[in-house]
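Novice: Return atomic coordinates for the entry below.
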Amino acid sequence: DYSMGRNRYIGYLMSIPKRAFRNVRVGLDCANGASSNIAKAVFDALGAETYVINDHPDGVNINTDCGSTHMEALQNFVREKGLDIGFAFDGDADRCLAVDEFGRVVDGDLILYVCGQELKKNNELANNTIVTTIMSNIGLYKALDKIGIGYAKTAVGDKYVYENMVTNGNVIGGEQSGHIIFSKHATTGDGILTSLKILETCIENKKTLAQLTEPVTIYPQLLINVRVSDKATVLNDEDIKKAIEEVTETLGDDGRILVRESGTEPLIRVMVEAQTDEICHENVLKVVNLIKEKGYAVK
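Specialist: Prediction:
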């Protein structure tokens, strides 16, 4: 236990918010991981009324049915305790997802919207731009268009987000998974830092998290992975290219299709966002079934 390092880190996190968190009832799910002996200390010191679950790591229970990969535990905890807000970290605490006062999950796209809008309001949003990945929801982009905030799209992966931020001087970026980077304060995602920025924004605006996320309509999204023998052959097939173009034309401005190869596995990922689950399902299958019909899929 490197107590000096832990105390310096806690001190740094405490120095970031400009407001105290007094009279705010906060729930934390520490995923039995790295935030277990840090997060509560920070929120307590800032004046919050802090309630914690899954903060007793035993060496094997990290991320087990808890944390940002299993949000049900925190959702139920916030509802049962009548808390104002909740935050779930993953095992190594570089990610954070939130839960609003109604127990609804607030993912990385919504966090980017909330915190990006606050930066713009304070004239701190460099280049008037939020950095996202190609997997961010179309609903985020439509909401940002309405309030006049620009966005960049990178390949999937926080390293690509950070590369863009460094190259272009952008100050906020991240992924749906809750890996959010605030370049003024850190060079990588920090889940506890993200939670502090979210709550600070709520307090500054005298609004709940549900009120701050209300302008964003997240579109249904369906992703199907197809195991294939040769990824390049699939992506270069003219019939498949045509099918993708047809789906793009069908969806118009009310949806999108994204077909890409996995960087680590022999998979083609077919993702559609649209106004309803039915439209997503119908259009994903147009491409997935064609891949299978042409004999590219393997078991």
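Novice: from here on, contacts and neighbour counts on C-alpha atoms
Specialist: Noted.
Novice: for Val156, what are its contacts?
Specialist: By CA atoms under 8 Å, 6 or more residues apart in numbering, Val156 lies in contact with Thr133, Ile134, Met135, Glu175.
Novice: Proceed likewise with the subsequent sequence, for comparison:
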Amino acid sequence: MTRLFGTDGVRGLANSDLTPEVAVSLAAAAARVLAVGSPGRRPRSVIGRDPRASGEMLEAAVCAGLAAAGVDAIRVGVLPTPAVAFLTGVHDADFGVMISASHNPMPDNGIKLFAAGGHKLPDDVEERIEAAMAAPQAGPTGAGIGRITDVPNAADPYLAHLASAVPTSLAGLTVVVDCAHGAASVVGPHAYREAGATVIAINAEPDGVNINDGCGSTHIDVVAKAVVEHGADLGLAHDGDADRCLAVDHTGTLVDGDAILAVLALAMRDAGTLREDTLVATVMSNLGLHLAMRAAGVQVRTTAVGDRYVLEELRSGGFSIGGEQSGHVVLPDFATTGDGVLTGLALMARMAATGQSLAQLASVLTVLPQVLINVAVADKHSVATAPSVRDAVVAAESELGDAGRVLLRPSGTEQLVRVMVEAGTADHAQEIAGRIAEVVGAVGR
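Specialist: Next comes the predicted model:
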């Protein structure tokens, strides 16, 4: 049976893969697994969404499923994913639900679940929820049915939390913020302005269908162009649910998640808040990040791809920063998940505190050319472990030595083997990646 949950919740084409019926069933099953309640009150759940049109439909379905299972549904409206995680704790909820497909195109949608306190669910809990969906049970009747309420000014506690987490004044900085017509369209610019920055917000007029449409963190050229046109100090780009943040410097040059991690890790080291002098990153982070951190005396712990695995490593090791090249940055002292707005505030706070430009701060990292080739195969796991493929990887690693690296892994969602190579030059990386991909393709046919 295909697993319903992916690397970040349940996701698919809204009203086709992800139907109201699936949402009702998923919500009711989550209630049975996660709802605990307390003496004198029913269990409760916080529900938020991004602005895409199908979110209205799925929000109604989720609330219906929760109420039918005897759980009170607290609707907080359109807010970023990290805000919903935070408010799950604020409202002392048994669990939280975020309806969003993140950076995916508008026709898609998704449902993310948070445990009490706003923490992401481990695999075994997701498996229990899937099992509960396959064995539905009768719900309560009469006064036992859950109630659905809306929270006025739901964003206020989250905005106050952001202000307390990064109290440094950003006065004197001008930032262009690409909101992707998404969940951060209101709270992102508001948080940056309240911190003192001059804010130029673009793509901040969601209409239900324009989310991620040629804008946001997957179209970094848009904010780069705007930064140069406005003469801004930097640009920030969020995705549809604002759990990630990418940046550009004053010239429009990309400052990706690896560079942001480097800048913030060194800021924390200088402030004495980088616990164990350790940064957590995924295996996809550029070798340049590892080399820069090694030179700065910072250890890098690596995890599988996915911010949930970064979060697990952060929690198990008690570390204070981790993230992904894609712009998911987790600061566990202030957030239980990646928070794009918090990341943007922290990045600008480092600029304000040092008086350095983002280009100067990011120059600590020299990015090695990286080539990624996706090879379609019949059985990704058997191909990835085939002896001839393993030999090709070992030969490439021997050729590269300490000046590059090879990462070969099966895709988490498709019948693909991903071949990633970093080397001193793009041509060298392309040549080695192509050589390995040829072997992978031959085995996979």
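Novice: re the thing from before, now for the contacts of Val156 of the first structure, which pair is the farthest apart?
Specialist: Taking CA to CA, the two most distant members of those are Ile134 and Glu175; they sit 9.1 Å apart.
Novice: So these two - more neighbours on which side?
Specialist: Ranked by neighbour count (other CA atoms under 10 Å), Ile134 of the first structure and Glu175 place Glu175 first, with 26 against 14.
Novice: Just confirm that one contacts Asp109, I think it does.
Specialist: Yes. Contact criterion CA atoms under 8 Å: Glu175 of the first structure and Asp109 qualify, at 6.7 Å.
Novice: which neighbours do these two share?
Specialist: Here Glu175 of the first structure and Asp109 share the contacting residues Ser136, scored by CA under 8 Å, 6+ apart.
Novice: just the strands in the stretch 101-250 of the second structure please.
Specialist: 108-115, 148-150, 174-178, 198-202, 234-238, 245-248 (DSSP state E, counting those that start in this stretch).
Novice: State the span of the first structure onto which the last one is aligned.
Specialist: Following TM-score structural alignment, the aligned partner range for strand 245-248 of the second structure in the first structure is 96-99.
Novice: By how much does the matching stretch deviate from the second structure on average?
Specialist: Stretch 96-99 of the first structure, aligned to the second structure and superposed, deviates on average by 0.6 Å (mean CA distance after the TM-score superposition for the first structure).
Novice: Run through who's touching that stretch.
Specialist: 68, 74-75, 78, 85-90, 105-108, 177-180, 190-192, 194-195.
Novice: Show me how far it is from its chain's centre.
Specialist: 8 Å (CA atoms, centre = their mean, to the nearest Å).
Novice: what's the answer for stretch 310-324 of the second structure, then?
Specialist: 14 Å.
Novice: Can you state the residues of the first structure onto which that stretch aligns?
Specialist: Stretch 310-324 of the second structure covers residues 161-175 of the first structure once aligned (TM-score structural alignment).
Novice: Quick check: buried residues in that stretch?
Specialist: Val161, Tyr162, Asn164, Met165, Asn170, Val171, Ile172, Gly173, Gly174, Glu175 (16 or more other CA atoms under 10 Å).
Novice: ok so, going back, I'd like to know which of the contacts of Val156 of the first structure is nearest to Arg6 of the first structure.
Specialist: If you rank the contacts of Val156 of the first structure by distance to Arg6 of the first structure using CA to CA, Glu175 comes first, at 26.7 Å.
Novice: Next, count neighbours for the counterpart of Gln415 of the second structure in the first structure.
Specialist: Aligning on TM-score structural alignment places Gln415 of the second structure opposite Pro266 in the first structure. Residues within reach of Pro266 of the first structure, counting by other CA under 10 Å, total 17.
Novice: Now the alignment partner in the first structure of Ala171 of the second structure. Nearest residue, chain neighbours left out?
Specialist: In the first structure, the residue matched to Ala171 of the second structure (TM-score structural alignment) is Arg22. Nearest residue to Arg22 of the first structure, sequence neighbours excluded (CA to CA, 6 or more residues apart in numbering): Gly47, at 4.5 Å.
Novice: Phe102 of the first structure now?
Specialist: Counting by CA to CA, 6+ apart, the nearest residue to Phe102 of the first structure once its immediate chain neighbours are dropped is Arg79, at 6.6 Å.
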